[in-house]
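>>> I'll drop the sequence and a predicted model, then ask my questions.
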Amino acid sequence: MVCDDVMYTQKSLAQRYDISIAALQRWYPFAGIVKPKKRGGYFDAATVEIADTFYVAIKIRRLTCEEYLQQVIPVGGLDAFMQKVNGIGLYDFLTKHISDEERENYIVQSVIKRLERNEAYKSASTTVASGAR
């Protein structure tokens, strides 16, 4: 994640999700993850955010990889999917509708923080735009 200021290799990214490198590599086509071009290369922050969202979808929301690819991606992402299917946004789901243990998960916390930052940015942008008239 951007807030982590950490550079991830395949090995360290797999460790982040507590999975093997082979399992991480199986995520690539489903999650839209692009492997770094050079051997030993690093994933950029946007790719880590994508992987975090995929992790939340399959581990916390308990979607299959195929469901993610066929249902989540076409509607515009996990938040849009959650609103369409469950009638609540991703933020509300992660902060109100999962167990405390799941909520304490490092990846879940990272996604919640990113959603809060994005919401704060939207609010600030709306305030600036409405004040500029």
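Sure, I can see it.

>>> Could you use CA atoms for every contact and neighbour count after this?
Noted.

>>> Please tell me how far the residue lying closest to Asp79 once chain neighbours are set aside sits from Ile98.
Distances taken as CA to CA, 6 or more residues apart in numbering place Leu90 nearest to Asp79, at 4.7 Å, with adjacent residues excluded. To Ile98, Leu90 is 11 Å away according to CA to CA, to the nearest Å.

>>> Then Val128?
35 Å.

>>> More neighbours: those two, which one.
Ile98 (14 against 11; other CA atoms under 10 Å).

>>> buried stuff in the top helix by length along the chain?
Determined from DSSP state H, the single longest helix within the chain is helix 106-131. Judged by neighbour count (16 or more other CA atoms under 10 Å), helix 106-131 contains these buried residues: 107-108, 110-112, 114.

>>> this is the comparison structure:
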Amino acid sequence: MLCENVLYTQKTLAERYGISIAALQRWYPYAGIVKPRKRGGYFDAAAVEIADIFYVAIKIRRLTCKEYLQQVIPAGGLDAYLQKVNDVSLYDFLTKHISNEEKNNLIVQAVIKRIERNEAYKPTSTTVAGVA
């Protein structure tokens, strides 16, 4: 089971993605990641979530940083971009359209679990048709 309550520094976040700290720092302007204010500070959960989506976009969907900035962000995010360009949701893309090796990637699994958790908490419609 993945522990979602992990605190990440630049070093540990770079290790999570298998990249150098310098490469992670190059992600910031493209992904919209906010660096911790204090030296040695920790990234908040929102920054990790953004970084995970950016990782999926560039490593799994194989978009360039420039494509992410110019196409994914204006589309409203990776899910909206995939629906517009590929007619598939991010969840379906990650669960049905990538290799098993990619599906087993730690980051891909975290994004899938996050989507499933968010879907589970969406309010259901309580309106019943035909009731007066």
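That came in fine, so what should we check first? Just so we're clear, the structure is a prediction, and the values are computed from it rather than from any experiment.

>>> Any idea what the TM-score is?
Once superposed, the chains reach a TM-score of 0.93 (TM-score structural alignment, normalised by the length of structure 2), with 127 aligned residues with a CA RMSD of 1.4 Å.

>>> which residues of structure 2 fall in helices?
Under DSSP H, structure 2 gives helices at 10-17, 21-31, 45-55, 65-67, 73-75, 78-86, 90-96, 100-103, 106-120.

>>> Which one of these lies nearest to Cys3 of structure 2?
The minimum distance between Cys3 of structure 2 and the helices of structure 2 falls on helix 106-120, with 9.6 Å, by CA to CA.

>>> Turn the helices of structure 2 into CSV, including distance to Cys3 of structure 2.
Below are the helices of structure 2 laid out as CSV (distance: least, CA to CA, whole Å):
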stretch, distance to Cys3 of structure 2
helix 10-17, 13
helix 21-31, 22
helix 45-55, 12
helix 65-67, 28
helix 73-75, 28
helix 78-86, 24
helix 90-96, 20
helix 100-103, 18
helix 106-120, 10
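
>>> for the ones you listed, which one sits closest to Lys38 of structure 2?
Nearest of those to Lys38 of structure 2, taken as CA to CA: helix 10-17 at 11.3 Å.

>>> can you state the direction angle for the closest one and helix 21-31?
If you take axes from the mean of the first three to the mean of the last three CA atoms, to 10 degrees, helix 10-17 of structure 2 sits at 80 degrees to helix 21-31.

>>> Give me the residues contacting helix 10-17 of structure 2.
20-21, 23-24, 40, 42-43, 48, 55, 107 (CA atoms under 8 Å, 6 or more residues apart in numbering).

>>> Return the member of these nearest to Ala31 of structure 2.
Nearest to Ala31 of structure 2 among the contacts of helix 10-17 of structure 2: Tyr55, at 9.1 Å, using CA to CA.
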